[in-house]
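Asks: need coordinates for the below:
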Amino acid sequence: MPGAEPSQKPDSSLPDGTTRHVLTPRPPFRGYVIAAVLSLAGAALIVIAAAQGWANGWIALFAVLLALGIALGLTATWSMIRMRLYVDLDASGYRIHGAGQDRSGRWADVTRAALTESRSRLTLYHGQVARTHIVRPGVGDPREMDELAADVARRLDADRGYSQQP
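Replies: Okay, here's the model as predicted:
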């Protein structure tokens, strides 16, 4: 699954020691199937209507059906790309961006981190009241959240001077 492993990209704009986790939703298969059916049906009906000499109104209607199928496929792809969530972790803190948000914080301010049982949300606690929620987009891959939680734990331990024994 794309984005399941954290990536360090030396050729990107990420500073050294920064890990980028990309949380992606699962592809909208149902939307793609409906788009394909609409597109194929529209195209086939246009060919049949033209070959049989049907009225131009029918051909226009089938062209609209074809256009709706293409639009649905493009919309499904656009929404999947737009819902990606990027979580950048470095020695000093984190930055969450994408999917309409841009938040950041320092490890020194995080008092606790907890992953929900369903592995759909990682919560970073900042004292008794403040919270930062990292929510897996759509019905994404739980392994992405496991990797993120493990990396957050390593970063928190390193910030506090703890050592992890193998």
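Asks: going forward, measure contacts between C-alpha atoms and count neighbours the same way
Replies: Fine.
Asks: what's in contact with stretch 157-166?
Replies: Stretch 157-166 has contacts (Cα atoms under 8 Å, 6 or more residues apart in numbering) with 91-92, 107-108, 154.
Asks: let's see this one next to it:
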Amino acid sequence: MSATPPTPPPQRFTLNAPPPVRPLAIAAGTVVVGAVLLVLWHGLSLPLAAAVLAGLLLVLGVALVLAALLFTARLRTEVRLYPDAITVRRRDQERSVSWREITEVSLTHPRLALLTAERTGGVVVVNPRQASDPVFSSLVEEVRRRLDADRGYSDQPLSPS
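Replies: Model (predicted):
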């Protein structure tokens, strides 16, 4: 009775954009100014233009928060490394390529491109963080290791003949 060994789970790398601190701070300031202006309008009986301006500032601040969070979420990329393939998922798009189909690899920050012979195939991983991001560096190293293993290369130094 021979049982087939279970396939190992894929190794996952999630590349997230840095938090949008500056847009969120600007949005918070805009909302606070709009709220203060609205309170002053009500308390000091300012003209209706002050209330309209306060409302616009509040709406602008909320819209900026939503836009910042949406753009940050859209930059999220998940990479799954299987024993025989790599899968990249970004937004609602998913693309897989087997290790043996990959003919060319290029790394130009912020892009790791794994191309196939057709040149129309392949996958591209975009790093939304700095070049020194440890998750992206680990991903690049693991891709290198898996490509080497697929092609039969080893990390052993050559012995003199």
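Asks: returning to what we had before: just the buried ones from the contacts of stretch 157-166 of the first structure, in ChimeraX syntax?
Replies: Buried subset of the contacts of stretch 157-166 of the first structure, written as a ChimeraX selection, criterion 16 or more other Cα atoms under 10 Å:
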select :91,107
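Asks: for the contacts of stretch 157-166 of the first structure, which one is nearest Pro25 of the first structure?
Replies: Arg154 (25.0 Å; Cα to Cα).
Asks: export the contacts of stretch 157-166 of the first structure as JSON lines, with columns for secondary structure and distance to Thr123 of the first structure.
Replies: As requested, the contacts of stretch 157-166 of the first structure are exported to JSON lines (DSSP: H, G, I helix; E, B strand; the rest coil; distance: Cα to Cα, whole Å):
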{"residue": "Ala91", "secondary structure": "coil", "distance to Thr123 of the first structure": "19"}
{"residue": "Ser92", "secondary structure": "coil", "distance to Thr123 of the first structure": "18"}
{"residue": "Trp107", "secondary structure": "helix", "distance to Thr123 of the first structure": "13"}
{"residue": "Ala108", "secondary structure": "helix", "distance to Thr123 of the first structure": "15"}
{"residue": "Arg154", "secondary structure": "helix", "distance to Thr123 of the first structure": "15"}
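Asks: tell me which two in the contacts of stretch 157-166 of the first structure are the farthest apart.
Replies: Longest distance between any two of these is 13.5 Å, between Ala108 and Arg154; criterion Cα to Cα.
Asks: what's the match for Ala149 of the first structure in the second structure?
Replies: For Ala149 of the first structure, the aligned position in the second structure is occupied by Val140, per TM-score structural alignment.
Asks: how far away is its match from Leu66 of the second structure?
Replies: 32 Å (Cα to Cα, to the nearest Å).
Asks: what's the answer for Val124 of the second structure, then?
Replies: 27 Å.
Asks: please apply the same query to Ala49 of the second structure.
Replies: For Ala49 of the second structure relative to Leu66 of the second structure (Cα to Cα), the value is 26 Å.
Asks: kindly report the same for Pro83 of the second structure.
Replies: 39 Å.
Asks: tell me the contacts of the residue mapped onto Leu44 of the second structure from the first structure?
Replies: By TM-score structural alignment, Leu44 of the second structure lines up with Gln52 in the first structure. For Gln52 of the first structure, the contact set (Cα under 8 Å, 6+ apart) is empty.
Asks: so how far is Val64 of the first structure from Gln52 of the first structure?
Replies: For Gln52 of the first structure, the distance to Val64 of the first structure - Cα to Cα - is 19 Å.
Asks: tell me if I am right that Arg20 of the first structure is in a strand.
Replies: Yes - counting by DSSP: H, G, I helix; E, B strand; the rest coil, Arg20 of the first structure is part of a strand.
Asks: skip the chain neighbours and tell me the closest residue to whatever residue of the second structure lines up with it.
Replies: Counting by TM-score structural alignment, Arg20 of the first structure corresponds to Arg12 in the second structure. Once flanking residues are discounted, Arg12 of the second structure sits nearest to Arg80: 4.6 Å by Cα to Cα, 6 or more residues apart in numbering.
Asks: against Glu142 of the second structure, how distant is the one you found?
Replies: 11 Å.
Asks: between those two, which one's more packed in?
Replies: More crowded of Arg80 of the second structure and Glu142, by other Cα atoms under 10 Å: Arg80, with 17 against 14.
Asks: secondary structure element for the more buried one?
Replies: strand 77-81 (DSSP states H and E).
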